[in-house]
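Asker: Below are the sequence and a predicted model; questions follow.
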Amino acid sequence: MTPMKRTRHGLCSTWLSHLDPHNARLLVPVWIKGGLRFPDVSVPLILVGPGTGCAPFRALVEERISMSMSSVVAPIMFFFGCRHEEDDFLYKEFWLAQTQGSGVFSEEKGGGFYVAFSRDQARKVYVQHKIEEQSEKVWTMLNAGCAVYIAGSAVKMPSDVFSALERVVMQKGGMSEEAARRWLKQLERVGRYHVEAW
């Protein structure tokens, strides 16, 4: 139901609901749009996924959970953001479960899960603020050969996150702004910095 009291039907779900599941000749067209390719489980990760940007990371985390049963999995730092914890904290229980014990975000394993609820206090707090708060750990991960994945809104978030990482590199790496920017751009060139924004 929309705010204007109209019933809204999803395109794909409505189409699928009208198909006959007993029709053996039925073909459902499927395609993949986007280009996030994740590295081997031995590569540490920094994930930044505000709002629905967290969705691409759900399958990645599930895979890492599964792989951790039989092999060593590198740590993951995940920066999640949304407006309100009460209304917008997508997959809350799933993410929080991975911060416990042997979870893939556990601090003991070198990972972490950091949330920014931008509208739950007077001053807006975004994922880039949380990145800077964790600058020591972010710098350690960057130097350990991690890959950075950013997914979500294309409006300002990707450039704001890049700027936050740039400040971390400047502060912790003792670099000038220009040198820090070149350092991060080099990560992009070698396939360690990825942005999927829409």
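Answerer: Yep, it's here.
Asker: hey, let's count contacts and neighbours off CA atoms from now on
Answerer: Noted.
Asker: any idea which helix or strand carries residue 186?
Answerer: For residue 186, the host element (DSSP states H and E) is helix 177-189.
Asker: what about versus this one:
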Amino acid sequence: MDRSPQKGAGSIIRPQPPISLHKDIHSPAFDPAEDLPEWVRTTFLDPASPLHNEEHAHLVHASIGFLWTVVENSRKGRRIIGQCEEGKPQGAMGKWARARAEMQIKQWFGHVPDFIITLDAEYCRECGDAEFMALVEHELYHAAQDVDAFGAPKFSKSTGRPVFVIRGHDVEEFVGVVRRYGADAAGVRAMVDAANRPPEISRASIGHACGTCKLRVA
């Protein structure tokens, strides 16, 4: 089955950041991507979609707000083009600071969503369809449902809704994105190439070098 995005009548229309973000110097640095939640729901969460991903099934019950931004961001010298966060302001804040942050979020979305995903508008304007969808799904993989001590999905006792958390980078996330879009679109070509090459250090060498390693060395 061809799972590539299609264009034309009745097709999946990829959202684009507003031109004003790039050309209007008076435009705000962040702009709600109002069409992205429905696009994500139609593209990835709807079982009838050719691009449906059952690994995001828990997000059918989640509220996700999306933001475009022209604010450049980097970490350890690497450009950041997307970020998923919990909707409620996180970290140590005073009451006024938290109230201000929540007011801003409500001005953007009308409520405080479960998650906020911020996307680099410049990158999204220039990248291809596969790269864009890989980026969005990469961030969706961070939007997880919490589990209990037995690994079962956790639900709120008071509301019955899923308890959502941010999941860090893990193998499952990378496998999911690479499986659907390939190593290049997922931005992990170097990692995949390294994995396909013979190891520079054998398992036996690692076992002998690490005192806590429990590898069975032949």
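Answerer: Sure thing, it's come through. Because the structure is predicted, anything quoted here is derived from the model rather than measured.
Asker: What would you report as the TM-score here?
Answerer: Remark: TM-score between the superposed chains equals 0.30 [TM-score structural alignment, normalised by the length of structure 1]; 91 aligned residues with a CA RMSD of 4.9 Å.
Asker: next structured bit after the helix holding residue 186 of structure 1?
Answerer: Going down the chain from helix 177-189 of structure 1, the next helix or strand is strand 193-197, by DSSP H and E.
Asker: Let me know the angle separating that next one from helix 177-189.
Answerer: Counting by axes from the mean of the first three to the mean of the last three CA atoms, to 10 degrees, strand 193-197 of structure 1 lies at 80 degrees to helix 177-189.
Asker: So which residues make contact with the strand or helix carrying residue 130 of structure 1?
Answerer: Assessed by DSSP H and E, residue 130 of structure 1 sits inside helix 127-133. With contact meaning CA atoms under 8 Å, 6 or more residues apart in numbering, helix 127-133 of structure 1 is reached by 48, 50, 79-81, 114-116, 138, 160-161, 164-165, 167-168.
Asker: Going by distance to residue 183 of structure 1, which of those wins?
Answerer: residue 165 (10.5 Å; CA to CA).
Asker: how about the helix or strand the closest one falls within: buried residues?
Answerer: Assigned by DSSP H and E, residue 165 of structure 1 falls within helix 157-173. Across helix 157-173 of structure 1, burial judged by 16 or more other CA atoms under 10 Å covers 157-158, 161-171.
Asker: which one of those is nearest residue 150 of structure 1?
Answerer: residue 158 (7.0 Å).
Asker: pretty sure the closest one contacts residue 195?
Answerer: Yes. Using CA atoms under 8 Å, residue 158 of structure 1 is in contact with residue 195, at 7.2 Å.
Asker: residues bridging contact with those two, i.e. touching both?
Answerer: Common neighbours of residue 158 of structure 1 and residue 195 (CA under 8 Å, 6+ apart) are 150-151.
Asker: and the closest residue to residue 118 of structure 2 other than its chain neighbours, how many residues sit next to it?
Answerer: Nearest non-adjacent residue to residue 118 of structure 2, counting by CA to CA, 6 or more residues apart in numbering: residue 67, 4.6 Å away. By other CA atoms under 10 Å, 22 other residues sit near residue 67 of structure 2.
Asker: if I look at residue 67 of structure 2, how far off is residue 130 of structure 2?
Answerer: Residue 67 of structure 2 sits 20 Å away from residue 130 of structure 2, going by CA to CA, to the nearest Å.
Asker: Wait, the residue nearest to residue 118 of structure 2 touches residue 124, no?
Answerer: No. When contacts are counted by CA under 8 Å, residue 67 of structure 2 is not listed as touching residue 124 (11.7 Å).
Asker: hang on, the earlier thing: which of the residues in the helix holding residue 130 of structure 1 are buried?
Answerer: Buried-residue list, helix 127-133 of structure 1, by 16+ other CA under 10 Å: 127-132.
Asker: Tabulate those (JSON lines), appending distance to residue 151 of structure 1.
Answerer: Formatted as JSON lines, the buried residues of helix 127-133 of structure 1 follow (distance: CA to CA, whole Å):
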{"residue": "127", "distance to residue 151 of structure 1": "12"}
{"residue": "128", "distance to residue 151 of structure 1": "13"}
{"residue": "129", "distance to residue 151 of structure 1": "16"}
{"residue": "130", "distance to residue 151 of structure 1": "16"}
{"residue": "131", "distance to residue 151 of structure 1": "15"}
{"residue": "132", "distance to residue 151 of structure 1": "18"}
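Asker: Correct me if wrong, but residue 31 of structure 2 is in a helix.
Answerer: No. Counting by DSSP: H, G, I helix; E, B strand; the rest coil, residue 31 of structure 2 falls outside a helix, being strand.
Asker: roughly how far apart are it and residue 139 of structure 2?
Answerer: Distance from residue 31 of structure 2 to residue 139 of structure 2, by CA to CA: 18 Å.
Asker: same thing with residue 185 of structure 2?
Answerer: For residue 185 of structure 2, the distance to residue 139 of structure 2 (CA to CA) stands at 14 Å.
Asker: Kindly report the same for residue 191 of structure 2.
Answerer: From residue 191 of structure 2 to residue 139 of structure 2 the distance is 19 Å (CA to CA).
Asker: out of the two, which sits in the busier spot?
Answerer: Each of residue 191 of structure 2 and residue 139 has its neighbours counted (other CA under 10 Å); residue 139 has more, 22 against 10.
Asker: gap between that one and residue 36 of structure 2?
Answerer: Applying CA to CA to residue 139 of structure 2 and residue 36 of structure 2 gives a distance of 13 Å.
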